[in-house]
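**Q** just a sequence and a predicted model for now, questions to come.
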Amino acid sequence: MTTTHTFFRQRIEALSSADFLSALSLIRRGVERETLRIQPSGKLACTPHPEALGSALTHESITTDFSESLLEFITSPLTQSGETLERLGDIHKYVYENIDGEWLWPLSMPCFIEDENDIPIAYFGESNVGKMKRVYRLGLKNRYGSMMQAIAGVHFNFSFSDEFWKLWCEKQGLDYSRDQVSAQYFALIRNYRRLCWLIPYLFGASPALCGSFLAGKSHRLPFQKVGKGTYYLPYATSLRMSDLGYTNAEQSALQICYNKLDNYVRLLRLAMETPSSRFTKFAAGEGGHYQQLSHNILQIENELYSPIRPKQPTESMEKPTDALVRRGVKYIEVRALDVNPFSPIGISQEQMDFLDVFLLTCLLLPSPEMTAEQLKESTDNLNKVVLEGRKPGLELSRDGEAITLQQWASDLLEHFGQAAQILDKANSCERYSLSVNIQRARVADPDKTLSGQLLQRLLANDTDNGRLGLELAQEYAHVIGEQPYRHTSAEGFAELARGSIQAQKEVEASDNKDFDTFIRDYFNEPPAKKMPG
């Protein structure tokens, strides 16, 4: 640990220069928040995607995920996290005003759903790309079931500026290049994988679920019951992040490597090209019938379930792996966040500030390449925390040696505190240190975590997830309704909606091949080769 502390301190000192501080103020963040539309009765709203919200295929900030009922709100990357939250609030306000009395579900685990066949799969129009998105989702339903796909999360997109990377490479004695930036992002990702058990401990908010979610599922978890039909694990933090109801042994066996971009891409592509023995029973174009896009382990890259992804924005019909090969890593997508039930918009300023600290720390710590055994260790730690993270004395494995969660987290808080001070200086504030202090209190007292607070509310009132979710949904509809628009007006959103519908029509009109040919051409296109730069 002494060597790690010395290494970390040296890097922290390097960031204290005026140039580095200026570059750190240019961190960009975006949020993708998922939420189910529900009826005031608490049941799933099975109405089509409202026309007033625009086209789910082409709208830049309001779309659907797996289901017509599962909305996804997207903010563009900005350097001011406060503005990101305000823009997310604007999206919520416009949506509430245009869903005809429906509400937005404030929890990650789904509301009461009597039959998973009631969950309507998202529809994206009649273009080839729209049909492809729908068939992919049909494949997810057939492979894993619709109930699992109705779970909502929050994705946090994060990137350092080009100015930062140029200074970073110079300080490390490295040549600045696209490949070097990708390598540094992968170093950050490896440490994220080592440490991401802390995210569900602090921010997991799904220790309980509606009994309808378990219908027909086999499991060996020692659930206890609260209310009329809510099931919980006493020390769980994030059932959303568990493998409950989601099993793909072939995907789990992939052991996707985060040591080098080339290898990461190679293994992803291999999974998209390797037939799955489990999925051969579903049609993939035979006789014009589509129950999935392919018979392979992964239909497309997005099917890989991972707590973090390296990302590069894609061009029209470009595969994500090809975008990474051609242009390198542009940003990272943190995928381990539950919807925060104590925020009307699903995420708070304090969470975003701490994620900045956490990710900067992941870059600053030593990050040797991971062996298969170390990757398994990190996965096992994460799985332990999502199911029993608040258990007193819970032990994790750090480099093969047992250590309590509290001790490891306390060690990390020393690093987080130093990183927070740097970010405070860079942004002329004290928010970052404050966010670390809040997490310090949660490490000391698990009841202060989001999952601890949520479970206490259920147990204290012997109430159901569904009842609490409804109360919060009603409260948030009122709270957001009272807030003014900050950046985009209602008319501005209406114009975006109209423009997206027109854009969808243009996509549909531009199709020049039948769907079978379109799908065949998409998968037969040779993978992109690495380009200089």
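**A** Happy to help now that I have it. Numbering: from 1, shown residues only.
**Q** only C-alpha atoms from now on, for both contacts and neighbour counts.
**A** OK.
**Q** quick check, S316 in a strand?
**A** No - secondary structure of S316 (DSSP: H, G, I helix; E, B strand; the rest coil): coil, not part of a strand.
**Q** against T58, how distant is it?
**A** 11 Å (Cα to Cα, to the nearest Å).
**Q** now R498: how far from R486?
**A** 21 Å.
**Q** helices along the stretch 401-533 of the chain, start to end?
**A** Applying DSSP state H, counting those that start in this stretch to the stretch 401-533 of the chain gives helices spanning 405-427, 431-444, 450-461, 465-482, 490-510, 515-524.
**Q** re the thing from before, R498 and R486: who's more crowded?
**A** With neighbours defined as other Cα atoms under 10 Å, R498 and R486 compare such that R498 has more, 16 against 12.
**Q** list the contacts for that one?
**A** Contacts for R498 were tallied using Cα atoms under 8 Å, 6 or more residues apart in numbering; they are G54.
**Q** and W165, by the same measure?
**A** Per Cα under 8 Å, 6+ apart, neighbours of W165: Y176, V181.
**Q** burial of R11, as a residue count?
**A** Residues lying near R11 (other Cα under 10 Å) number 18.
**Q** okay, one more to line up with it:
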Amino acid sequence: MRTPTGLTTGITTVLATLEHQLERLAHAGHADLLTRTRQGIEKEGLRVTAAAGIAQTLHPRGLGSALTHDFITTDYSEALLEFITPVHDTPAAALDFLTQLHAFTYTQLGDEQLWCASMPCEIPDEESIPVAEYGSSNVGQLKHVYRQGLKYRYGKMMQTIAGIHYNFSLPDAFWPAWQQLEGDNSSLEAFRSAGYFRLIRNFRRYGWLLLYLFGASPALSTSFLAGRPHTLQTLDKDTLFLPYATSLRMSDLGYSNKAQASLQICFNHLDTYADSLHRAIHTSHPAYEQLGVLVDNEYRQLNTNVLQIENEYYSDVRPKRVTESGEKPVHALMRRGVEYVEVRNTDINPLLPLGIDTEQAEFLNAFLITCLLGQADDLDERECALVAENHSRVVNRGREPGLLLHSRRGELPREQLANEILDKVARTAELLDEVQGGDAHRRAVEAQRDKVAEPDLTPSAQVLAALRSSGLSHSEWVLEMSRQHRHTTTPLLTPESNACLQRAAHESLAKQAALEAEPAPAFAEFLATYVAS
């Protein structure tokens, strides 16, 4: 029987659990498996004009097909690029690949720039946001209609926000080794899924710390909220902000969407998660029924369900599994279990050329391993409510002096709770460095302790300080930083990467053309089959 102890669990018990797991793995000779992490990075970024307006041009042909390219595609808008690295054995290798994607893309942008912040440029109205196009194939039309649905359901403006998704997993060899130590008799697939959900539960408990340490969106253009009520303050006539905010992107203004608050997706275990998500994508919603699906010969959405597809659910962390052709993500999870987790609460840091650096990635790995090996109890409804409240306080007031957050022992100072979490991550970091050699993980943890002691060192504080000292608006300052990053990164493109990415672009265009030339049923029939599945 699962007993939810949640925030009532003592810190000494949590530490004992982590230390016990680390010691057992080390004693059994398996500590090296913790260092063999697998990571990939997905990073979004708006294409903008030389005057910081959202680009109205089509996806650059030199970047290939957004439908079929493995590494360079688009997200919601035709102007919202998305870079996808392959899975790599080290954070440094993933970031090197991301560097090459940036550098190659810069060579194809002409006088456009790649926006280096999460919150968008100045956008006069929603009509100026072009919805992404993917060609005439049924799959391409499906992707476009899904985005039309997002427009009608939530509005276009929210879809221009950009972020970084960090995909993380441990090697296949880790799971049978840990399962044997745990004395678990379930299938390996079930054990691995349960382990990743243990990670997810602890990530939700402690994820507020990542928002404090790495949040980088304390300000935004006034155009983003034009005509909408808000409580932000005015920095200048074109810039709104909150003085102690860390990540407005992850607040109710951004991807924390109130329309989905009633979904109650359960993150405790694979079966409850899959069931609740499956229910959401197969239950019609009255407000979406009123929108209609096919109106005046135009598709407004894929269906009238609470979620058109699984990806419509916005969350800061997701269990994931690579899908097979034509397979839905939730079905892949149900059939073959969790393969990796996707961390989705990472802002683009406009002070960094890639928006993220190796130190941050090394810390993320140590943090995620700590979550995996930490307490195993479920999240109950009360704890979920406290987790949500901590999230809200940190994104809006994270650097506020004297800020209190919910804990197992009542409300306690942010600094105390942050250091308690960092104490746990430091134990993991120590073991990782002992196995690998060097001190990269320990240095990454100490850098975060500095931010806890001195909030002015956080990216959100640095962004506000830079804005104030520059005398520029949010859009003007981000444009200037975008130009600097392009100047710094473009020379890093290697001849090998240039040739490889040019070839990938050509091949993706040919692949899309071949797909569109294949005989296929009418889109209405294709969509009906897809929805029914």
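**A** Yes, it's here. All values reported here derive from a predicted model rather than from experimental measurement.
**Q** comparing S316 and T58 of structure 1, which shows the higher neighbour count?
**A** More crowded of S316 of structure 1 and T58, by other Cα under 10 Å: T58, with 21 against 7.
**Q** map the more buried one onto structure 2.
**A** Residue correspondence, TM-score structural alignment: T58 of structure 1 in this structure matches T68 in structure 2.
**Q** one more: K505 of structure 1?
**A** By TM-score structural alignment, K505 of structure 1 lines up with A513.
**Q** measure the match of T58 of structure 1 to P329 of structure 2 for me?
**A** On the measure of Cα to Cα, T68 of structure 2 and P329 of structure 2 end up 18 Å apart.
**Q** likewise for Q108 of structure 2?
**A** From Q108 of structure 2 to P329 of structure 2 the distance is 33 Å (Cα to Cα).
**Q** between the two, which one's more packed in?
**A** P329 (19 against 13).
**Q** go ahead and confirm that one touches R318.
**A** No - taking Cα atoms under 8 Å as the definition, P329 of structure 2 is not a contact partner of R318, at 11.0 Å.
**Q** just give me how far stretch 358-370 of structure 1 sits from the chain centre.
**A** On the basis of Cα atoms, centre = their mean, to the nearest Å, stretch 358-370 of structure 1 sits 20 Å off its chain's mean C-alpha point.
**Q** can you state the residues of structure 2 onto which it aligns?
**A** Using TM-score structural alignment, stretch 358-370 of structure 1 pairs with 367-379 in structure 2.
**Q** show me which positions of the matching stretch end up buried.
**A** In terms of neighbour count (16 or more other Cα atoms under 10 Å), stretch 367-379 of structure 2 has its buried residues at 367-379.
**Q** again, but for stretch 10-29 of structure 1
**A** By neighbour count on 16+ other Cα under 10 Å, the buried set for stretch 10-29 of structure 1 is 11-12, 15-16, 20-29.
**Q** let me have these in JSON lines, extended by distance to R240 of structure 1.
**A** Converted to JSON lines, the buried residues of stretch 10-29 of structure 1 look like this (distance: Cα to Cα, whole Å):
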{"residue": "R11", "distance to R240 of structure 1": "35"}
{"residue": "I12", "distance to R240 of structure 1": "35"}
{"residue": "L15", "distance to R240 of structure 1": "36"}
{"residue": "S16", "distance to R240 of structure 1": "39"}
{"residue": "F20", "distance to R240 of structure 1": "37"}
{"residue": "L21", "distance to R240 of structure 1": "37"}
{"residue": "S22", "distance to R240 of structure 1": "38"}
{"residue": "A23", "distance to R240 of structure 1": "35"}
{"residue": "L24", "distance to R240 of structure 1": "32"}
{"residue": "S25", "distance to R240 of structure 1": "33"}
{"residue": "L26", "distance to R240 of structure 1": "32"}
{"residue": "I27", "distance to R240 of structure 1": "28"}
{"residue": "R28", "distance to R240 of structure 1": "27"}
{"residue": "R29", "distance to R240 of structure 1": "23"}
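**Q** inside helices: which ones of these?
**A** Among the buried residues of stretch 10-29 of structure 1, DSSP state H puts R11, I12, F20, L21, S22, A23, L24 in helices.
**Q** tabulate the residues you listed in TSV, adding columns for distance to Q224 of structure 1.
**A** Compiled in TSV, those are given as follows (distance: Cα to Cα, whole Å):
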residue	distance to Q224 of structure 1
R11	47
I12	46
F20	51
L21	50
S22	51
A23	50
L24	46
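**Q** if we can go back for a sec, who's in contact with the residue nearest to the match of T58 of structure 1 when sequence neighbours are not counted?
**A** What sits nearest to T68 of structure 2 in space, not counting adjacent residues and going by Cα to Cα, 6 or more residues apart in numbering, is S508, at 5.2 Å. Residues in contact with S508 of structure 2 (Cα under 8 Å, 6+ apart) are G64, S65, L67, T68, H69.
**Q** go on, K131 of structure 1?
**A** Counted by Cα under 8 Å, 6+ apart, K131 of structure 1 has contacts Y123, F124, G125, F515.
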